[in-house]
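Visitor: All I have is the shape, not the residue letters:
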């Protein structure tokens, strides 16, 4: 099979057969489903599809909607859940699905389900999330928390609380969602307490529960390191996470931040200094930045 490449060495898509990609991706999916216990590499999946790894990654994501690695994770996760449901131990499950040990299984569950294998085994896969709407200095906010910590913080846009709830449910609808303002009032008070111990109680940080791809979580962790009152460009953030060539991918991860304010995605601006693109409204982003700058100046 011949292939054409551009000047950067990336394979061009010259296929004229509308079914060729379907057959190639179907072959790769067969490999993943049948051999997931061997944890096939991207090169092996691409070889099954008859493509270069770079081209395969792009085509697979376009056809399946997720990356091949993410698809393999969900296949592995599905088998792991069945084993845990059948009362297999966490260690036994990890080894059975081709992972090196419980820590790898733990990482898989946290990345895909925001719970540990032990939590899944104890609760038969049901994650209870309590949520509520609360007033804040920056408008109405929706907060949600699992027993392990805060998993969602969004702002109501243009007074549309129903839309805010729908967005939250789209993200966490597989869990048991319980509206309970009394349960979330305490954490809301901590989040929006802008005194000397803002966001903490006895110096302890607010625990967060994050669910996303490894890349997204890496970007969100980098956001947590941006000091109050400071800005960073998408390019600088991309360099900070070791992906200087991918500021757009970093920007997409910033836009998917599920815990506003605490994970300060509002501190990312264009290199030109222009403030734009905030999931909860540009006006709110400007207000947050102005508030932090004023607060920092007052403390100084």
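Guide: Done, it's in. Worth saying up front: this structure is predicted, and the values here are computed from it rather than measured. Numbering: from 1, shown residues only.

Visitor: can we go C-alpha only for contacts and neighbour counts from here?
Guide: OK.

Visitor: Let me see the contact set for residue 207.
Guide: 148, 149, 150 (C-alpha atoms under 8 Å, 6 or more residues apart in numbering).

Visitor: hold the first one in mind and look at this next one:
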């Protein structure tokens, strides 16, 4: 069994993470980072991954993507954003970041211009439920008290995309998908298996994939998730990844609890989390 990093090493890795973020647009070979941390490259790689949840290279890639997205949102041209964020060429940026953006860089810069998104809203026993999808699959499922607010958030996120209700587009399997999810939430129907357009960091996607393997009626602690995905010291990062999930129920982050069995957090309210768990313990599939 591997030994957990000491508190001093944890602090050192946190400082190194801040250093990587500040220099994300620069080449950061492992040897340079090892020198900053006063560790051997092998020890650094292992310790950073244990503390942060991803390797230094993956962490830098995520921070570089964040900077690239911020520049696009700020109005920079794709070429300018490409080089300012440290990507060597536009071909490399299209290869590396399109998956993280969920669309091409030019479409993201334009607030989703050229992207087609359909949505549906239903009243459920958990409040209003919105589901939205791109051509790749479901990209957003949210609970709320006001359907108009949920739709407004979708428009705010993609101000220049073609966003329209399901049924007004030639591509509207979403309406049937929404019916299936609403039936699961309210009527004890099986949870539908739907195509997903999942957007997140490498670490977040590891967490979400594991959550999707947790069967209804079962729960896991954040620590158990961290162990299962090979990052036992990244418990806090697991909780953050659960909170970043934007696909309610389909990625069942409600099944993640604190080590003491308490509910922890839930993006859509602890009462909804509590009721979801009670229903699943009662035999919902």
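Guide: The structure has been received and is ready for your questions. Here the structure is a predicted model, which means the values were calculated and not measured.

Visitor: now what about the TM-score between them?
Guide: The TM-score (TM-score structural alignment, normalised by the length of the second structure) is 0.67; 239 aligned residues with a C-alpha RMSD of 4.2 Å.

Visitor: picking that back up, of the contacts of residue 207 of the first structure, which belong to strands?
Guide: Among those, the residues falling in strands (DSSP state E) are 149, 150.

Visitor: For the contacts of residue 207 of the first structure, pick the one with the most neighbours.
Guide: Greatest neighbour count in the contacts of residue 207 of the first structure, by other C-alpha atoms under 10 Å, goes to residue 150: 24 neighbours.

Visitor: how near is residue 51 of the first structure to residue 14 of the first structure?
Guide: Distance of residue 51 of the first structure to residue 14 of the first structure, given as C-alpha to C-alpha, to the nearest Å: 12 Å.

Visitor: more crowded one of those two?
Guide: Higher neighbour count among residue 51 of the first structure and residue 14: residue 51, with 20 against 9, using other C-alpha under 10 Å.

Visitor: three-state assignment of the more buried one?
Guide: Classification of residue 51 of the first structure by DSSP: H, G, I helix; E, B strand; the rest coil places it in coil.

Visitor: Distance of it relative to residue 12 of the first structure?
Guide: 11 Å.

Visitor: Helices of the stretch 51-200 of the second structure, residue ranges please.
Guide: 56-73, 78-84, 90-101, 105-109, 147-157, 173-187 (DSSP state H, counting those that start in this stretch).

Visitor: which outside residues touch the fifth one?
Guide: Where contact means C-alpha under 8 Å, 6+ apart, the residues beyond helix 147-157 of the second structure that reach it are 111, 121, 122, 128, 129, 130, 142, 144, 161, 163.

Visitor: let's see 10 Å
Guide: 108, 111-112, 117, 119-123, 127-132, 140-144, 158-159, 161-165 (C-alpha atoms under 10 Å, 6 or more residues apart in numbering).

Visitor: Looks like residue 73 of the first structure contacts residue 113 (just checking).
Guide: No: with contacts counted by C-alpha atoms under 10 Å, residue 73 of the first structure stays clear of residue 113, the gap being 11.1 Å.

Visitor: Show where stretch 268-275 of the first structure falls in the second structure, residue numbers please.
Guide: Taken onto the second structure by TM-score structural alignment, stretch 268-275 of the first structure occupies residues 256-263 there.

Visitor: distance between the matching stretch and the chain's centre?
Guide: Remark: stretch 256-263 of the second structure is offset 20 Å from the chain centroid, using C-alpha atoms, centre = their mean, to the nearest Å.

Visitor: How about residues contacting it?
Guide: 211, 214, 218-225, 235, 238-239, 242, 254-255, 264-266, 270-271, 273-274, 277.

Visitor: residues touching the residue sitting furthest away from the middle of the second structure, list them.
Guide: Taking C-alpha atoms, centre = their mean, the residue of the second structure most remote from its mean C-alpha position is residue 38, at 32.2 Å. Applying C-alpha under 10 Å, 6+ apart, we find residue 38 of the second structure in contact with 12, 32, 44.

Visitor: which of those lies closest to residue 177 of the second structure?
Guide: Ranking the contacts of residue 38 of the second structure by separation from residue 177 of the second structure, with C-alpha to C-alpha as the measure, puts residue 44 on top at 45.5 Å.
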